[in-house]
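1. Please work out how this folds:
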Amino acid sequence: MLPTLNAKPEPDTQSLGKRSMLPQRVLTALAVGIEGLFGSGFDQLLLDLPINSWVGPVPSGFGLHLVTRDEIQHAPRVTFEMARDAVTRNYRYDQQRKATEALVERLEQHYVIELDDPTQ
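-> Coordinates of the predicted model:
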């Protein structure tokens, strides 16, 4: 099947192979997304593959695959300045959640909650 896949022009891959719940094509994904789809370590196997050439079988948690990769784009390093707003927002959310939980605990100490017996 690899010679068929590597033929030019590229054949229609819809009719080749076994169908599964996995996506037939992953256009753009972070390594963690690839790992989430195909299992631990699959993203690392893709790093060593040649560009624009079908190869395989490549093992994953779901079995063996024939794969091709167009390119790998390395994500830019995120500096604290770039993440400052998200970090601040998450910190404030976490502090608000903790304050709400503490308030609920304090209020619960002043009340008795009685439930009617539904069998009566």
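
2. C-alpha only now, for contacts and for neighbours.
-> OK.

3. residues in contact with the residue positioned nearest the centre of the chain?
-> Nearest to the mean C-alpha position of the chain, counting by Cα atoms, centre = their mean, stands Gly33 at 3.0 Å. Gly33 makes contact with no residue, according to Cα atoms under 8 Å, 6 or more residues apart in numbering.

4. what about it, is that helix, strand or coil?
-> helix (DSSP: H, G, I helix; E, B strand; the rest coil).

5. Longest helix in the protein, please.
-> Determined from DSSP state H, the single longest helix within the chain is helix 80-108.

6. And that helix, what's buried?
-> The neighbour-count check on helix 80-108 (16 or more other Cα atoms under 10 Å) flags nothing as buried.

7. counting contacts, what elements does that helix pack onto?
-> Counting by 3 or more Cα pairs under 8 Å, 6 or more residues apart in numbering; DSSP states H and E, no packing neighbours are recorded for helix 80-108 among the helices and strands.

8. Show the contacting residues for the closest residue to Thr68 other than its chain neighbours.
-> Spatial nearest neighbour of Thr68, excluding adjacent residues (Cα to Cα, 6 or more residues apart in numbering): Trp54 at 4.5 Å. Going by Cα under 8 Å, 6+ apart, Trp54 touches Leu2, Leu5, Asn6, Leu66, Val67, Thr68, Arg69.

9. one more to put side by side:
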Amino acid sequence: MWKRLLREPLVHFIAIGLVLFVGMTALKAAHRPTVRLDAAEIEQLAGYWSAQAGRQPTSEELKAIIDERVNDELLAREALRLGLDKDDLIIRRRLAQKMAFASEDAAPVREPTRAQLERYFRDHAARYANPGKVALRHVFISGDRKADDAHREVLKVLAVAGSNEGEPHGDPFMLPLTYADVAPRDLERDYGAEFVKAAETAPVGEWVGPIASPYGLHVLLVEARQPPHPPAFDSVRDLVREDLLAEARKAANTRYLDRLRQRYRVVVSGAPQ
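-> Now for the predicted structure:
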């Protein structure tokens, strides 16, 4: 019977099909992409986890960390296989940032000399100048008042201040009414540009107003004004170095992009004229 079965064409067909199936399965298994984590990467993952948790992970926690890393890699590879990275602005921007960092590492910027730092400091003196300071007092007239009432109150405050017969008073205010040593940028943050302009230009020792702010009106007295002045170089040397290196890296990145533009042909369709 076995001899008869072995001579049957159907048996031959089934046997050949089985061999092909086993062979194809083995071939596919041999060519499966490999996700591999080495000891250094596992140690790095555990180190990140320890930095956040403040302790070493247990064996179960380490296994979960490894599983999560493998899952991320599997999902990322499958997303790339399916082309999900195409036309994704966020992914492209992230890749561009990584490439920019890589280009900086490939062409490191030389450490500047003291002479270069001093020249950069002189060329950009305004950037490092200590801001001017002003000492002032002001009287506040609430924006909740009607316009006519508010302006009458301003005139009253100016009259009292000009008579030198008493201290002018206005409405209660949540911010200080007196500043002994304040930078204009701090005043602008709290009161706006018009208030700062008055603080920088009003005659010293003279009450002026009305000056508008987001809160209402003010009558202002500048008591003293200190102009901006440059600091000593050594006191800002580290900041100058950071700025100079940042500018050099930006220039290097621009040169790298110029070379890339020569390597690629850029075609922009439908751009506004």
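
10. TM-score for the pair, please.
-> After superposition, the two chains reach a TM-score (TM-score structural alignment, normalised by the length of structure 1) of 0.59; 86 aligned residues with a Cα RMSD of 2.4 Å.

11. Now check the residue nearest to Thr68 of structure 1 against structure 2: what is it aligned to?
-> Here Trp54 of structure 1 is matched to Trp207 in structure 2, going by TM-score structural alignment.

12. one step back: between the contacts of Trp54 of structure 1, which is nearest Glu81 of structure 1?
-> Glu81 of structure 1 has its nearest neighbour among the contacts of Trp54 of structure 1 in Arg69, at 32.7 Å by Cα to Cα.

13. can you give me the strands in structure 2?
-> In structure 2, strands defined by DSSP state E lie at 133-142, 178-182, 207-213, 216-226, listed in chain order.

14. Now distance to Asp171 of structure 2 too, for these, in JSON lines please.
-> What follows is those, written out as JSON lines (distance: least, Cα to Cα, whole Å):
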{"stretch": "strand 133-142", "distance to Asp171 of structure 2": "5"}
{"stretch": "strand 178-182", "distance to Asp171 of structure 2": "14"}
{"stretch": "strand 207-213", "distance to Asp171 of structure 2": "14"}
{"stretch": "strand 216-226", "distance to Asp171 of structure 2": "10"}
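
15. out of those strands, which comes closest to Arg69 of structure 2?
-> Among the strands of structure 2, strand 178-182 comes nearest to Arg69 of structure 2, with 52.3 Å by Cα to Cα.

16. whereabouts in structure 1 does the closest one align?
-> Aligned by TM-score structural alignment, strand 178-182 of structure 2 falls on residues 25-29 of structure 1.

17. Which residues in the matching stretch does the neighbour count mark as buried?
-> Counting neighbours by 16+ other Cα under 10 Å, one finds that stretch 25-29 of structure 1 has no buried residues.

18. contacting residues around Pro172 of structure 2?
-> Taking Cα under 8 Å, 6+ apart, we find Pro172 of structure 2 in contact with Phe140.

19. What subset of the contacts of Trp54 of structure 1 is buried?
-> In these, burial by neighbour count holds for Leu5, Val67, Thr68, Arg69, counting by 16+ other Cα under 10 Å.

20. Spit out the contact partners of the aligned partner of the first one in structure 2.
-> Same thing as Leu5 of structure 1. Aligned by TM-score structural alignment, Leu5 of structure 1 pairs with Ala161 of structure 2. By Cα under 8 Å, 6+ apart, the contact list for Ala161 of structure 2 reads Glu167, Pro168, Trp207.
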